[in-house]
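K.L.:
Any chance you could fold what I've pasted below:
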Amino acid sequence: MKTIINTPNAPAPIGPYNQAILIGNTLYTSGQIALHPKTMELVIDTIEAETTQVMENLKAVLTAANMTFENVIKTSIFISDMHNFAKINAVYANYFNEDTAPARETVEVANLPKFVNVEISMIAVR
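P.N.:
All right, here's what the predicted structure looks like:
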């Protein structure tokens, strides 16, 4: 059975999708960008601030599904400039234990929604 996960603590979807879908014990999050959930304004002052907002948005979605970053088994990171990888990775690393960190791919893309610099999605399992 498909359960829709939506929380006011993460940005409202800006299209025909939900923040996450729970199927059984597996959670599939939509990609999150650095929209502040209360103002829906982009947090793009620095790549570090942008990445932090993305991760906090994902944390809110995980929390709404009664999960944490420890439940995450796979992440997909999309970035607009591979030169930002080290800074994005440094922020991302703050949210995971290196010994139990999830599988992941990082892909440079031509453009992202609202022309942001980073978007991240996750798969988590209870």
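K.L.:
rest of the way, CA atoms for contacts and neighbours
P.N.:
Noted.
K.L.:
quick one: the residue with the largest distance to the centre of the chain from N117, how far?
P.N.:
Most distant from the centre of the chain: M1, at 23.5 Å, with distances by C-alpha atoms, centre = their mean. Distance from M1 to N117, counting by C-alpha to C-alpha, to the nearest Å: 34 Å.
K.L.:
mind listing the helices in the protein by residue range?
P.N.:
47-64, 85-93 (DSSP state H).
K.L.:
Could you measure from N89 over to G24?
P.N.:
Separation of N89 from G24 (C-alpha to C-alpha): 30 Å.
K.L.:
who's more crowded, the two?
P.N.:
N89 (14 against 11; other C-alpha atoms under 10 Å).
K.L.:
What separation is there between that one and I120?
P.N.:
In terms of C-alpha to C-alpha, N89 sits 12 Å off from I120.
K.L.:
same deal with M67?
P.N.:
17 Å.
K.L.:
The structure of the following sequence is requested for comparison with the preceding one:
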Amino acid sequence: MAGDLDIIHTPDAAAPGGHYSQAVAYGGVVYVSGQLPVRANGEHSADQPFEVQASIALDNLIAILREAGLGPGDLLKVTVYVVDIEHWPAFDRLYAQYLGQHRPARAVVPVPVLHHGYLIEIDAVARNLQPRGLQPHNLREDP
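P.N.:
Here you go, the predicted model:
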């Protein structure tokens, strides 16, 4: 049914640490929850350098997009929260490597602190022109 939510979950990205989904698809759009630099196996990386943390968060984002049958070129809007705005140039370089020529709308927001002492969190919105069929591990909920 057109009004159903498609809950997206992949073991290739960090499991939600609270009462939320990795992503939800609805109405031709995929909404990806904030991705902290937690590895897919649950290992934390708050003690790692910024570039390592950013790579892990981006890897989680890309894995969730892939589970939805999408890729970086489907991103419409990305919001990046960084603890120190001085990390912005390093993030911008890494982000360009992950996205190539694709340039979705983006905001980089400096924040004083993130959960578990992380330095970065990324959330995103992507287009979903051809919604995937539900996989056995996905849930369907009526709004």
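K.L.:
Fetch the TM-score of the aligned pair.
P.N.:
Overall, the chain-to-chain superposition scores 0.94 on the TM-score scale (TM-score structural alignment, normalised by the length of the first structure); 125 aligned residues with a C-alpha RMSD of 1.2 Å.
K.L.:
Spatially central residue in the second structure, please.
P.N.:
Taking C-alpha atoms, centre = their mean as the criterion, L61 is the residue nearest the geometric centre of the second structure, at 3.2 Å.
K.L.:
Trace it over to the first structure, please.
P.N.:
Here L61 of the second structure is matched to L58 in the first structure, going by TM-score structural alignment.
K.L.:
now do P89 of the second structure
P.N.:
Using TM-score structural alignment, P89 of the second structure lines up with A86 in the first structure.
K.L.:
again, but for P72 of the second structure
P.N.:
Under the alignment (TM-score structural alignment), P72 of the second structure pairs with F69 of the first structure.
K.L.:
Likewise for G117 of the second structure?
P.N.:
Under the alignment by TM-score structural alignment, G117 of the second structure pairs with F115 in the first structure.
K.L.:
how close does that match get to I44 of the first structure?
P.N.:
On the measure of C-alpha to C-alpha, F115 of the first structure and I44 of the first structure end up 10 Å apart.
K.L.:
Which residue of these two possesses the greater neighbour count?
P.N.:
Shown here are F115 of the first structure and I44; by other C-alpha under 10 Å, I44 has more neighbours (17 against 10).
K.L.:
Touching, the residue farthest from the centre of the first structure and N25? I think so.
P.N.:
No. The pair M1 of the first structure / N25 is not scored as a contact, 10.3 Å apart, by C-alpha atoms under 8 Å.
K.L.:
just to revisit the earlier point, isn't the match of P72 of the second structure up against A60?
P.N.:
No. Counting by C-alpha under 8 Å, F69 of the first structure stays clear of A60, with 10.4 Å between them.
K.L.:
Strands of the second structure, start to end?
P.N.:
Using DSSP state E, the strands of the second structure run over 5-8, 23-26, 29-35, 75-82, 105-110, 120-127, 140-141.
K.L.:
which residue numbers in the first structure go with the last one?
P.N.:
Mapped onto the first structure using TM-score structural alignment, strand 140-141 of the second structure covers no residues at all.
K.L.:
helices or strands next to that strand in the packing?
P.N.:
If you count contacts as 3 or more C-alpha pairs under 8 Å, 6 or more residues apart in numbering; DSSP states H and E, strand 140-141 of the second structure packs onto strand 5-8.
K.L.:
Output the residue interval of the first structure matched by the strand it packs on.
P.N.:
Using TM-score structural alignment, strand 5-8 of the second structure corresponds to residues 2-5 of the first structure.
K.L.:
Only the buried residues of the matching stretch, if you could.
P.N.:
For stretch 2-5 of the first structure, burial by neighbour count (16 or more other C-alpha atoms under 10 Å) applies to I5.
K.L.:
average distance between it and the second structure?
P.N.:
Average distance, stretch 2-5 of the first structure versus aligned residues of the second structure after superposition (mean C-alpha distance after the TM-score superposition for the first structure): 0.6 Å.
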